[in-house]
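> generate coordinates for the sequence data below:
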Amino acid sequence: MSTPQSPAQPAARTGAVVATLAFAGTTAAIMQTLVTPLIAELPQILDTSASNSAWVITVTLLVAAVCVPIVGRLGDLVGKRLMLLACTFPLIAGSVVCALASSVVPMIVGRGLQGMGMGMIPLGIALLRDVVPAERLSGSIALVSASMGIGGGLGLPIASAVAQYANWRVLFWGSAVLAAIIMVLVWRFIPATPPGAKGQRFDFLGAIGLAIGLVCLLLGISKGADWGWGSATTVGLLVTAVAVLLAWGFYETRTTEPLVDLRTTARPRVLLTNVASIFIGIGMYAQMLVFPQLLQLPEATGYGLGQTMLAAGLWMAPAGIVMMVVSPIGGKLIDRRGPKTALVLGAVILAAGYGLTQFLMGSALGLMVSGLVISTGVAFAYGSMPALIMRAVPQSETAAANGFNTLMRSLGTTIGAAVIGVVLAQMTTSFGPVALPSEDGFRVALLIGGAVALLSAIVAATIPSTPAGRGNESVTLSVKPEDAVAESSH
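Okay, here's the model as predicted:
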């Protein structure tokens, strides 16, 4: 039937919904890592400078950060299925533009359009609350949420293989086909559900303010190392970001229908989950920066492992696969012990994986084993955060709240990239005429990842527990007045 799904809907239909949303999330994440194997070649491909070609990566980050919370709120207002379909159009268009690009400007435009489609990940997670039976909800959330990590883990070897053995344009034609497949699957399998915030207005002023603040913040963080952390441009951007975001927060707490309800995000469960999400993002990204470099640096350095780009990607691929395998286990843990326990455990496992790197980073097999442990921790953590959020927000704010949580994770990865980048840039060794990150630099970077993961576990441990009597069914219901009272009593 094509009617909106209810919790009693057949398992086959539910399976198709979850599979479609997980595939959509994985594809969106793959598109983020699509150009990674091309970084060194982009200046030659696009006939431009290295600094200009770096915008091919930066623009996707900026556009995604701005669009994710906006798309989430629109999903609450006009319907999540409609917005999922809307997200596929810029993914297709952006991929085609990139495939046809022969200079840097159209490539940047195309990558920006691809960034607009990233909102489908939190939309998909939020939609699960509306359409999946309670007994399958936790596992479904865990799988779809982990699809971001799965796509990131699988995207690099796939992109590396295509870049090495075919024309680079094939990467973008392939992504256009994947986006088109997602459009068909969403149209066919995702049911329409009533908008949770139907009748409310869209907060245009809040959207503009958040966009300006986020662009200034992320641009300052991501480009600070290139422009100089003390440069007028970097400092000006960061100061502007703080001023605009403070003004935005003041406005959002005083408008009746805000883009992001900061009163809800200030609840201890939501606030602490978002803080933990930032630290998880930092912790996850450290190994994504370090492992490829360690694998590909020459053996002559004494610590590099001399792997080709494709081989390095293949050594890292099992980490993405293990996330797919572990996610259902995380869902069962959430059902039995609650999402808070799963988040704390995930953060501890993540830290343990970084601890292993100090002993195993001397071989490709050792890095793969460490990556498997790290990915297990990420899978538990990624599956638990949306569950924590959705147990603490009203039905009318599900997509917006998940979009904001996704933004916090992205902010964490951006901060992580900046911090690790500074460490590796400062701790170098000479290899002929070239300065390379030193072995000590890599060890410090990995220790930072582990330390931040432990900090995330500490923050997660302070999240107030779900009130007695509210189990898995609480995820499928709006927050009741009495729940709000219980929340405020913590």
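
> rest of the way, CA atoms for contacts and neighbours
Fine.

> report the contact partners of Ala319.
With contacts defined as Cα atoms under 8 Å, 6 or more residues apart in numbering, Ala319 is in contact with Ile150, Gly153, Met368, Gly371, Leu372, Ile374, Ser375.

> helix or strand for the last one, just tell me which one.
To tie it back to what came earlier, the one meant is Ser375. Take DSSP states H and E as the rule and Ser375 turns out to sit in helix 364-390.

> buried set for stretch 479-490?
Applying a neighbour-count criterion of 16 or more other Cα atoms under 10 Å, one finds Val479, Asp483, Glu487 buried in stretch 479-490.

> which other helices and strands contact the helix holding Ser375?
For helix 364-390, the helices and strands in contact under the criterion 3 or more Cα pairs under 8 Å, 6 or more residues apart in numbering; DSSP states H and E are helix 120-131, helix 134-165, helix 268-296, helix 309-337, helix 339-360, helix 398-426.

> could you also give me the structure for this second sequence? I'd like to compare it with the first:
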Amino acid sequence: MENAAGPRDRTRGMVAVLALAGIVAAAMQTLVIPFLGLFPQLLHTTPANASWLVTATVLTAAVVTPVSGRLGDLYGKRRMMLICSGPLFAGSVICALANSLPPMLVGRALQGVGTSLIPLGMSLLRDVLPPERLGSAVALISSSLGIGTALGLPIAATVAEHADRHVLFWGAAAMNAVVAALIWLKIPVTPGRPEGRFDHVGAIGLSAALVCLLLGVSKGADWGWGSGVTLGLLGAAAVLLFAWGRWELRTTDPLVDLRVAAGRTVLLTNGVSLAIGFAMYAQGLIVPQLLQLPRETGYGLGQSMLHMGLWMAPAGLMMMLFSPLGARLSAARGPKTTLVTGSLVIALAYGSSTVLLGSPWTLVIVTCVCNIGVALAYGAIPALIMGAVPRTETASANGFNTLMRSVGSSVSSAVVGVVLAQLSTDFGGRHIPSEGGFRTGMLIGCGVALLAAAVAATIPSARPRKAPATPVDQAATPSPAPAR
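Model (predicted):
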């Protein structure tokens, strides 16, 4: 019995390490949000410049994630996870030491590299876990993106209330050091495909296109949607993406195999991922503002920053609790069913907000139900992707899918920001979002979630393969290595 249990215990520990790595990396996205109002004074800069501390992380994550995924396929996922954990640690230390904007921007950009740990971890599991355990493990790692994002906010809010930002980033550095050590000790070496070549031209082209696209989307409200800079960036992104696509179709070792990505399952799943990323982020923008606005507005709930973070915390825990349920549903009914169900649950959460915006407790219900849906969807998405791509393309395909979620979040920030800015009201001499603006934003989230469910319903159902695994696949699936 001990011999039978040993490998299982080791793989459980490995899954726990990968989940922790994903949660810590994702938490870096929301770590600075409670401090955004304080950074202009702390860093001697303007509010517009301080907002780059969020944008820098998003841009780096978008650029690095598909590149690191491809490198993981070529040279090994564990190796790339260790490489990505280095900038994550260094960025936290730089932020802890910084007292001005430029080094903080450098540190925040380096922290964005950590997002790559999530798709790399999911892909590594395909190499080392037996099929019967793969679904639940991948669901947990995939959900870590939402868990970390949700938990980062209350943790940072607590620190902001009782300490200062230096404590926050030193704590982040310590956690990142622990994660790197655990990856080194507990994660087995996985084979790469060193005979393949890395597509440098494709990497540069996609990076340039993403920077233009995400800068235009995330900064359009500040610069003006009709300004020359915004339109120029969006136009450049369109041209670069077209040129990049032509290059990827012609090169022999593309960064992203667009022929595989254009397959119906992968294409539709990536489209749903973009919509789910939008829907998840919308409530994360609206609910904290509703909680913190003064009660005198008639719809604000007058909570402090700390209490706001605590009210938001249960939503992240829901993702952790319900990701195994999504895996069981996928095993019984298929990941397509789970994805449709998750999308409908998100739509239900947003729809219920029309009558549940009156108290902190009812808002907790909205955010918890929404994140239950996200947990179901996020667990099903990588299962659909990995079931439709070759083993040698797993990390690259998961990295590109994670990118789609990030693009959805960026578009959500822009759209909801415009809605709240346009539907505003005057309160004490300053413009704040009106109750109608919040309700409109929630209804948009509902509509996007319903669209995601409709698209997910058209994904082809997977057919079980009766053919035995090929020698290549057998060689690429080693037995779980003993812990180091």
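
> tell me the most buried of the helices and strands packed on helix 364-390 of structure 1?
Per residue and on average, the most neighbours among these fall to helix 120-131, with a mean of 27 (mean count of other Cα atoms under 10 Å).

> distance of the alignment partner in structure 2 of Ala401 of structure 1 from Leu403 of structure 2?
The equivalent of Ala401 of structure 1 in structure 2 is Ala397 (alignment by TM-score structural alignment). Ala397 of structure 2 is 10 Å from Leu403 of structure 2, where distance means Cα to Cα, to the nearest Å.

> what sits in contact with each of the two?
Pro66.

> reformat the buried residues of stretch 479-490 of structure 1 as CSV; add distance to Arg269 of structure 1.
Output for those, formatted as CSV (distance: Cα to Cα, whole Å):
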residue, distance to Arg269 of structure 1
Val479, 13
Asp483, 12
Glu487, 8
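
> just checking, which of the residues you listed belong to strands?
In strands, judged by DSSP state E, none of the buried residues of stretch 479-490 of structure 1 are found.

> what's the neighbour count on Asp226 of structure 1?
Number of residues near Asp226 of structure 1 (other Cα atoms under 10 Å) recorded here: 11.

> please pull up the equivalent of it in structure 2.
Match for Asp226 of structure 1 (TM-score structural alignment): Asp222.

> name the element that match belongs to?
Going by DSSP H and E, Asp222 of structure 2 is in helix 200-223.

> for the equivalent of Met81 of structure 2 over in structure 1, which non-adjacent residue is closest in space?
Aligning on TM-score structural alignment places Met81 of structure 2 opposite Leu84 in structure 1. The spatial neighbour of Leu84 of structure 1 that comes closest, neighbours along the chain excluded (Cα to Cα, 6 or more residues apart in numbering), is Met120 at 5.5 Å.

> try Leu407 of structure 1
Leu407 of structure 1 sits nearest to Ala65 (Cα to Cα, 6+ apart), 5.9 Å away.

> so the one you found touches Asn405, yeah?
No: look at Ala65 of structure 1 against Asn405 with Cα atoms under 8 Å: they stay out of range, at 11.0 Å.

> would you check how far apart the residue positioned nearest the centre of structure 2 and Ser227 of structure 2 are?
In structure 2, the residue lying closest to the centroid (Cα atoms, centre = their mean) is Leu145, at 4.5 Å. Look at Leu145 of structure 2 and Ser227 of structure 2: by Cα to Cα, they are 33 Å apart.
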